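In: take this sequence and fold it.
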Amino acid sequence: MGSIAPRVLILGGTSEARALAAELVAREVPVTSSLAGRVAKPRLPQGDIRVGGFGGPDGLARWLADHDIGAVVDATHPFARRISASAATATASAGVPVLRLERPGWQPGDCDDWHWADTLADAARLLPRLGTRALLTTGRQGLAEFAGLDMWLLARCVDPPDEADGPLPARLEVTLSRGPYRVADEAELLRRHRIDVLVTKDSGGDMTAAKLHAARDASIPVIVVRRPARPDMPHSADVKSAVRWVVDRTKR
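Out: Reported below is the predicted structural model:
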């Protein structure tokens, strides 16, 4: 009988991270998934789970050595820059192979009215020129960037904002929900709240793309925040190829 495969660390609570964990557990590859702990009731992946930070790149490098990690997959959200930078530095220091698993970004269609912004602050500056009632789907931690706007805003979040997230816009309503979403439901949300502009991050994927289809059908402009630059590392755009990468590096 062969020896047990080295343990794999999956960073992130994305749908891709959960799918990868399930595939590896089914192949009897030991897996630990690390969640940031920013969502109160996250969807939990299969395998072992840890919650919280590592204490920067040095702390992560020590954790990799202490737990005999054979490979790391950075499957964090496309906008989670800090942990990706730590993963790149820590894996290089520890000599552990690392892969970035990231879903492709969204692309506008011929009938879309998209306006790209480099940051949330840029999106906030652009917003008053495009509408008067906005749906914000950029997460609770970025709401402070819109605090100075004198316009009606509906923020959709998984968890409610709190004091640690900074100041909130004065004319803000919050709705709590979690994808996946349907186009018909998104269209009803836009109609019910008389939304005339949508703000989103370029998160990609199918779980939250319905809002883009609903905005297109309603001829509503969309501000799309570009993804931040990522550290240079091997990259996979789908779970299937990530599974192959992991299996190749954890064979015994």
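In: going forward, measure contacts and count neighbours with C-alpha atoms only.
Out: Will do.
In: what segments of the stretch 1-150 of the chain are helices?
Out: 15-26, 56-66, 81-94, 120-126 (DSSP state H, counting those that start in this stretch).
In: need the contact list for the nearest residue to residue 161 once chain neighbours are set aside.
Out: Computed as CA to CA, 6 or more residues apart in numbering, the closest residue to residue 161 that is not its neighbour in sequence is residue 140, at 5.3 Å. Residue 140 makes contact with 155-157, 159-161, 165, according to CA atoms under 8 Å, 6 or more residues apart in numbering.
In: how far away is residue 140 from residue 82?
Out: 17 Å (CA to CA, to the nearest Å).
In: got it, and residue 220?
Out: Distance from residue 220 to residue 82, by CA to CA: 33 Å.
In: got it, and residue 207?
Out: Taking CA to CA, one finds residue 207 at 24 Å from residue 82.
In: okay, those two: which has more neighbours?
Out: Neighbour totals were compared for residue 207 and residue 82, and residue 207 leads with 14 against 11 (other CA atoms under 10 Å).
In: just the strands in the stretch 51-200 of the chain please.
Out: 69-74, 98-101, 114-117, 133-137, 152-157, 172-176, 197-201 (DSSP state E, counting those that start in this stretch).
In: let's have those strands in CSV, adding distance to residue 21 and mean neighbour count.
Out: What follows is the strands of the stretch 51-200 of the chain, written out as CSV (distance: least, CA to CA, whole Å; neighbours: other CA atoms under 10 Å):
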stretch, distance to residue 21, mean neighbour count
strand 69-74, 10, 23
strand 98-101, 12, 24
strand 114-117, 33, 18
strand 133-137, 27, 22
strand 152-157, 25, 20
strand 172-176, 27, 13
strand 197-201, 25, 24
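In: next, the structure of the following sequence, for comparison with the previous one:
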Amino acid sequence: MHLLILGGTTEARRLAEALTGPSAPAGLRVTSSLAGRVAAPRLPAGGEVRVGGFGGPEGLARWLREHRVDALIDATHPFAETISAGAAQAARTVHVPLLVLRRPAWAPVPGDDWHRVSDLPEAAATARRLGRRIFLTTGRMGLAAFAHLHDAWFLVRSVDPPEPPCPPHLEVLLDRGPFTLDGERDLLRRHAVDVLVTKDSGGAATAPKLTAAREAGVPVVLVDRPSLPPGSQVAATVEEAATWARRRS
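Out: I've put the predicted structure just below:
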């Protein structure tokens, strides 16, 4: 059996390692695919790896046929909407079973001051209404939505340097999670942050910023996740996804 994992997340790496380790099913071939948007991606310790796009749903369907893929797991970022839609279309085209691995979304707790929005332009408008020193952790690809805010200062954290257009007043912090609570507390304090803007990515690696914001009384502008393709079969944990794959091997 040949399993293709659309990856780039912690869960995707853990899944590939779980399915290629000592307890892996006999005869299971695992290939992890990374989009190649990060200069130095973290690679899974087991299985084969390919880097780069497929050329849309048609290209992915062709790759699935040519490489005789028997099952497909979409373990991409919760905001990789285009990739997830393309995976669903390609899987239907070639009649390959598809599972979506998605970590649960974050849930507010007492004391949180969350302002949910549907997209980045709405996040920009909401953040500017709430403050002027904005900690932006939405990734390097979406800064254009904030570029018109000339009277606000931004701390932008991303793995790779952001690409223009960018807000005129910003400081870039190149870093990669997981982040600690003490580190996030210090970051908010040192930079006098009065608004945090982030996507509802879920997971533990970047969640400490939410706790630090709650403790400091900093409002959070939270961009809601895009919807999954209709009819998606979803696993919430690596263990669930690994069980799904083993049953098909």
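In: quantify their similarity with the TM-score.
Out: Superposed pair, TM-score by TM-score structural alignment, normalised by the length of structure 2: 0.96. Supporting alignment: 242 aligned residues with a CA RMSD of 0.8 Å.
In: ok, back up a step: quick check: the two most widely separated of the contacts of residue 140 of structure 1?
Out: 156 and 165 (14.6 Å; CA to CA).
In: surely residue 167 of structure 2 meets residue 151?
Out: No - the criterion here is CA atoms under 8 Å, and residue 167 of structure 2 misses it with residue 151 at 9.4 Å.
In: residue in structure 1 paired with residue 209 of structure 2?
Out: Residue correspondence to structure 1 (TM-score structural alignment): residue 209 of structure 2 is matched to residue 211.
In: tell me how far residue 198 of structure 2 lies from residue 167 of structure 2.
Out: Distance from residue 198 of structure 2 to residue 167 of structure 2, by CA to CA: 16 Å.
In: what of residue 148 of structure 2?
Out: From residue 148 of structure 2 to residue 167 of structure 2 the distance is 6 Å (CA to CA).
In: who's more crowded, the two?
Out: Ranked by neighbour count (other CA under 10 Å), residue 148 of structure 2 and residue 167 place residue 167 first, with 20 against 14.
In: my read: residue 46 of structure 1 touches residue 20, true?
Out: No - between residue 46 of structure 1 and residue 20 there is no contact under CA under 8 Å: 9.2 Å.
In: of those two, who's got more company?
Out: residue 20 (27 against 19).
In: ok, and the closest non-adjacent residue to the more buried one?
Out: Closest to residue 20 of structure 1 by CA to CA, 6+ apart is residue 239, at 5.8 Å.
In: what of residue 236 of structure 1?
Out: residue 101 (4.9 Å).
In: also residue 168 of structure 1?
Out: Looking at residue 168 of structure 1 with CA to CA, 6+ apart, the closest residue is residue 147, at 5.0 Å.
In: still on that earlier bit, out of the contacts of residue 140 of structure 1, who's nearest residue 38 of structure 1?
Out: Nearest to residue 38 of structure 1 out of the contacts of residue 140 of structure 1 is residue 159 (CA to CA; 8.8 Å).
In: relative to residue 36 of structure 1, how far out is that closest one?
Out: For residue 159 of structure 1, the distance to residue 36 of structure 1 - CA to CA - is 14 Å.
In: for the residue nearest to residue 20 of structure 1, grab the count of nearby residues.
Out: Neighbour tally, residue 239 of structure 1, other CA under 10 Å: 21.
In: thinking again about what came up before, what distance do you get for the residue nearest to residue 236 of structure 1 to residue 25 of structure 1?
Out: Taking CA to CA, one finds residue 101 of structure 1 at 17 Å from residue 25 of structure 1.
In: now residue 245 of structure 1
Out: From residue 245 of structure 1 to residue 25 of structure 1 the distance is 15 Å (CA to CA).
In: quick check: closest non-adjacent residue to residue 93 of structure 1.
Out: residue 61 (6.6 Å).
In: count of neighbours near the one you found?
Out: 23.
In: ok, it - contacts?
Out: 90-91, 93-94.
In: which of the residues you listed are buried, as a PyMOL select command?
Out: Per 16 or more other CA atoms under 10 Å, the buried members of those correspond to this PyMOL selection:
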select buried, resi 90+91+94
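In: could I get the contacts of residue 61 of structure 1 as CSV with distance to residue 112 of structure 1?
Out: Shown next, in CSV, are the contacts of residue 61 of structure 1 (distance: CA to CA, whole Å):
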residue, distance to residue 112 of structure 1
90, 41
91, 40
93, 44
94, 45
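In: residue 198 of structure 2 reaches residue 225, doesn't it?
Out: No - using CA under 8 Å, residue 198 of structure 2 makes no contact with residue 225, being 11.0 Å away.
In: residue closest to the middle of structure 2?
Out: residue 77 (2.9 Å; CA atoms, centre = their mean).
In: how far away is it from residue 15 of structure 2?
Out: Counting by CA to CA - residue 77 of structure 2 and residue 15 of structure 2 are separated by 14 Å.
In: check residue 92 of structure 2 too.
Out: Per CA to CA, residue 92 of structure 2 is found 23 Å from residue 15 of structure 2.
In: same thing with residue 24 of structure 2?
Out: 11 Å.
In: do residue 147 of structure 2 as well
Out: On the measure of CA to CA, residue 147 of structure 2 and residue 15 of structure 2 end up 37 Å apart.
In: quick one: residues contacting residue 53 of structure 2.
Out: 34-36.
In: inside strands: which ones of those?
Out: Members of those lying in strands (criterion: DSSP state E): residue 34.
In: mind putting the contacts of residue 53 of structure 2 into TSV with neighbour count?
Out: Below are the contacts of residue 53 of structure 2 laid out as TSV (neighbours: other CA atoms under 10 Å):
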residue	neighbour count
34	22
35	16
36	13
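In: many thanks, we can stop here.
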